[in-house]
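A.B. asks: sequence-free structure coming up:
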């Protein structure tokens, strides 16, 4: 039971970290001419843009801070998952 709980939280943590990395790659693609139009850019865009739409309102002129806020939100989710893991482990061992 313990190994299953640890494996689930480790997998969720890895997925959130991978998604944060995808957001960073998506933001860096904006620096490349035609980055979003490449096949790789289209795949990353399909994975990241639905989540980033929630944060489109955060901009200062032409500079958008949506990816930064999205990364902060996902980092908070990671911290929440870690806290939940610790709580569950404490319940199992007490």
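C.D. replies: Alright, I've got the coordinates. None of the values given here were measured: they were computed from a predicted structure.
A.B. asks: from here on, contacts and neighbour counts on C-alpha atoms
C.D. replies: Fine.
A.B. asks: what residues are up against residue 74?
C.D. replies: 16, 20 (Cα atoms under 8 Å, 6 or more residues apart in numbering).
A.B. asks: Please, which helix or strand holds it?
C.D. replies: Using DSSP states H and E, residue 74 maps to helix 66-93.
A.B. asks: List the buried residues of that helix.
C.D. replies: For helix 66-93, the neighbour count (16 or more other Cα atoms under 10 Å) marks 66, 67, 68, 69, 70, 71, 74, 75, 78, 81, 82, 85 as buried.
A.B. asks: putting a second one here so we can go through both:
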């Protein structure tokens, strides 16, 4: 059972790293609107969005965007990031360690 929790932790950690990458890509798209990835970077960007889109889109359906003046703030990516970092990763890490 220990190896199972270690694999779950590894998968969640990899997803966490991809969420950080997506957060960085969102900032790049926000500040450099004319930036278009090409070649290998386009493949990397597409893979990050392909992996992280399903949970982010599911949360977008549950959590409405917050309107602040003339723009809307999307909290789904931030909430997914916080849930993963504060709840899931520590919980699975403790399960992987306790199974030793």
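C.D. replies: Happy to help now that I have it. Quantities reported herein were computed from a predicted structural model and do not represent experimental measurements.
A.B. asks: TM between them?
C.D. replies: After superposition, the two chains reach a TM-score of 0.59 (TM-score structural alignment, normalised by the length of structure 1), with 88 aligned residues with a Cα RMSD of 3.3 Å.
A.B. asks: on that earlier part again, now the buried residues of helix 66-93 of structure 1 in JSON lines, please, with extra columns for distance to residue 53 of structure 1.
C.D. replies: Shown next, in JSON lines, are the buried residues of helix 66-93 of structure 1 (distance: Cα to Cα, whole Å):
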{"residue": "66", "distance to residue 53 of structure 1": "8"}
{"residue": "67", "distance to residue 53 of structure 1": "10"}
{"residue": "68", "distance to residue 53 of structure 1": "13"}
{"residue": "69", "distance to residue 53 of structure 1": "11"}
{"residue": "70", "distance to residue 53 of structure 1": "10"}
{"residue": "71", "distance to residue 53 of structure 1": "13"}
{"residue": "74", "distance to residue 53 of structure 1": "14"}
{"residue": "75", "distance to residue 53 of structure 1": "18"}
{"residue": "78", "distance to residue 53 of structure 1": "20"}
{"residue": "81", "distance to residue 53 of structure 1": "23"}
{"residue": "82", "distance to residue 53 of structure 1": "26"}
{"residue": "85", "distance to residue 53 of structure 1": "29"}
